[in-house]
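Visitor: I need the structure of the sequence given here:
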Amino acid sequence: MSYRSGPHGVAAVVLGAGLLLSGCAGGSGGEGGSSVPRTVNDKGGGGQGRAVPGPLAEEQTEARVVRPREIPSLGPKTRSQIPEESRQAVVVTGDAPDSNRAMLVLYERDPVEGWRSVSDPWPAHNALKGWTDDHRQGDLRSPIGVFGLTDAGGRLPDPGTRLPYDRGPAFTLSGVGFEGEPLAGSFDHVVAINYNRQPGTTPLDWTRPLGEGKGGGIWIHVDHGGPTQGCVSLPMGRMKELLRWLDPGKVPQVVMGDVSSLGR
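Guide: The predicted structure follows:
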């Protein structure tokens, strides 16, 4: 897939033991409501009684309903934001509202069994000042929410993703991060997070449907060893794994925020 040309400058990185419900239908009793079999004398009377089956009892049945597994760390409000058609979720859980360290876990959804993790927790970084549910340009916090993942790109060749991939020199980054670490190579591979952007375009596209003040250019990109301005970052090897795993046919979403916010 080719993209229309976007702006030449890179966007600043402002960036589930199902519940068992059982019920029994009791067997019908014999005469007088007793469920004990009737007895009659043997022919000629006076002998030992023999058991004769009473009316056939209705077989006991047990209804078993299994609720599909949910992603365990997510509360009902967060779960409700994941589209019904989505079968892949990248869950990024921050340590605390003001923490810039997080863990990322990949989940897939089976239509019957529900969600299951398909990766170990991967260490990640997020924005310097942590998380917010009202992201603003330059606030140095990562936005909390559920967002689609539809587009990728980078300075280096496509490592084998099924997402549209835009390669080019505009993904070059230089300078140093908040802890003095070099930023070079951070955008070698990126996945655009559909926060305040137009899905289906290169990650470099500068369209901001919510307005410039709500920020944008929020990506998952290669980790540079320190906090970001708003993005989520992963080590290079994990970044390649993520790109190869993402499948647009499964409508992947990123679910991101601090642990308390995602638990709502």
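Visitor: going forward, measure contacts between C-alpha atoms and count neighbours the same way
Guide: Fine.
Visitor: what residues are up against the residue sitting nearest the centre point of the chain?
Guide: Residue closest to the average C-alpha location in the chain (CA atoms, centre = their mean): A89, at 2.8 Å. Applying CA atoms under 8 Å, 6 or more residues apart in numbering, we find A89 in contact with 106-108, 252-255.
Visitor: and it, how far from T172?
Guide: The gap separating A89 from T172 is 28 Å, by CA to CA, to the nearest Å.
Visitor: if we can go back for a sec, so the residue nearest to the centre of the chain, which of the three states?
Guide: strand (DSSP: H, G, I helix; E, B strand; the rest coil).
Visitor: the closest residue to E179 other than its chain neighbours: how many residues sit nearby?
Guide: Using CA to CA, 6 or more residues apart in numbering and skipping the chain neighbours, the partner closest in space to E179 is G226 (6.3 Å). By other CA atoms under 10 Å, 21 other residues sit near G226.
Visitor: now the other sequence, so there's something to compare against:
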Amino acid sequence: MAIAVSVTAVGLALLGAGYVATDHYGTESADNRDTAVGHPAAGAPAHAKSSALPSSDPMPSTIPGLGPKTRAQIPASSRQVLVASGRAKDSSSSLVTLWSRLSDGHWHPGATWAAHNAKDGWTTDHHAGDLHSPIGVFTLHDAGGFDADPGTKLPYDHSSSFHAGGVGFDGETLDEAFDYVIAIDYNRVPGTSPLDGTQPLGSSKGGGIWVHVDHGGPTHGCVSVAAPHMVTLLRTLLPADHPVIVMGDGQSLAR
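Guide: Take a look at the predicted model:
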């Protein structure tokens, strides 16, 4: 589901995600804006080959599938890199892997998960309502959700305002899509709630771009993974490691 989110209830409804006021994942829980790294910095079908997949080297010195142009955008301080690699420029199917940089400079991959991105694929010039996910490297500072904080070190906004209703492009329910979200710093102010609607690049550039719970179909612009994987991400991402997301189709990321 990627969705351009508004801080208002109306905007959330447009995003089309709705939640139930309970923890949907049992013990998994403890109780859309745009900002590039130039601003300081189960359900999806998996493609057989993707740059998100680990190479034969279990501890590579560079993250496989990322070309020099893409790697140059990753801040030197970042020790956690979430790679969301799309199957094709016009595809809504992706693979997601969290890479961690070790003390010796090598990179260690986590599990690779099936994911969704925007309905019409990827773009380097994202605009509101274009049904594309932005390509680039973006910082990850803030999280939140309709469900309680599952144990993240990121600032977490637990709010019923993450509730939204409706159905997705394939007719699937969006009821639990915003149970957990991580704001992607595209056209937003880092250090604020994912619900904050400030858009430094202007409203025409879209916003409300999040990593959120997968609902079984394409998003409006976000990246979505299964609920257990969202919990894993929230518990693993560390502000001290300056996490970023590298997102785009595999061919674009290889440049």
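Visitor: of the contacts of A89 of the first structure, which is the nearest to D151 of the first structure?
Guide: P252 (10.7 Å; CA to CA).
Visitor: show me what that closest one lines up with in the second structure.
Guide: Under the alignment (TM-score structural alignment), P252 of the first structure pairs with P243 of the second structure.
Visitor: hang on, that match packs against A76?
Guide: No - assessed by CA atoms under 8 Å, P243 of the second structure is found out of contact with A76, at 10.9 Å.
Visitor: tell me which element the closest residue to G110 of the second structure other than its chain neighbours falls in.
Guide: Leaving aside its sequence neighbours, G110 of the second structure sits nearest to L98 (CA to CA, 6+ apart; 5.3 Å). Assigning secondary structure by DSSP states H and E places L98 of the second structure in strand 93-101.
Visitor: grab the nearest non-local neighbour of the match of P252 of the first structure.
Guide: Q80 (4.6 Å).
Visitor: and for the one you found, the neighbour number?
Guide: 25.
Visitor: contacting residues for it?
Guide: 98-101, 237, 241-244.
Visitor: buried ones among these?
Guide: Listed as buried from these are 98-101, 237, 242-244; burial here means 16 or more other CA atoms under 10 Å.
Visitor: ok, the counterpart of T132 of the first structure in the second structure - contacts?
Guide: In the second structure, T132 of the first structure lines up with T123, judged by TM-score structural alignment. By CA under 8 Å, 6+ apart, T123 of the second structure lies in contact with 89, 132-135, 248.
Visitor: neighbours of the counterpart of W122 of the first structure in the second structure, just the number please.
Guide: Using TM-score structural alignment as the criterion, W122 of the first structure maps onto W113 of the second structure. Burial of W113 of the second structure is recorded as 20 neighbouring residues (other CA under 10 Å).
Visitor: quickly find the element holding W113 of the second structure.
Guide: Applying DSSP H and E, one finds W113 of the second structure within strand 107-116.
Visitor: now the counterpart of G206 of the second structure in the first structure, nearest residue through space, not along the chain?
Guide: Here G206 of the second structure is matched to G215 in the first structure, going by TM-score structural alignment. Leaving aside its sequence neighbours, G215 of the first structure sits nearest to Q137 (CA to CA, 6+ apart; 4.0 Å).
Visitor: my read: G250 of the second structure touches G86, true?
Guide: Yes - G250 of the second structure lies in contact with G86 (CA under 8 Å); the separation is 5.5 Å.
Visitor: spit out the contact partners of the residue mapped onto Y186 of the second structure from the first structure.
Guide: By TM-score structural alignment, Y186 of the second structure lines up with Y195 in the first structure. Contact analysis of Y195 of the first structure by CA under 8 Å, 6+ apart lists 143, 147, 216-218.
Visitor: now P155 of the second structure
Guide: 141-144, 191.
Visitor: out of these, which sit inside strands?
Guide: 141-144 (DSSP state E).
Visitor: helix, strand or coil for V14 of the first structure?
Guide: Under three-state DSSP, V14 of the first structure comes out as coil.
Visitor: name the nearest residue to it, ignoring sequence neighbours.
Guide: Here the residue nearest V14 of the first structure, using CA to CA, 6+ apart, is G230, at 4.7 Å.
Visitor: the residue mapped onto that neighbour from the second structure: neighbouring residues, count only.
Guide: By TM-score structural alignment, G230 of the first structure lines up with G221 in the second structure. By other CA under 10 Å, the residues close to G221 of the second structure number 36.
Visitor: likewise for G168 of the first structure?
Guide: Neighbour number of G168 of the first structure under other CA under 10 Å is 13.
Visitor: give the full set of residues in contact with the aligned partner of it in the second structure.
Guide: In the second structure, G168 of the first structure lines up with S159, judged by TM-score structural alignment. Under the criterion of CA under 8 Å, 6+ apart, the neighbours of S159 of the second structure are 144-147.
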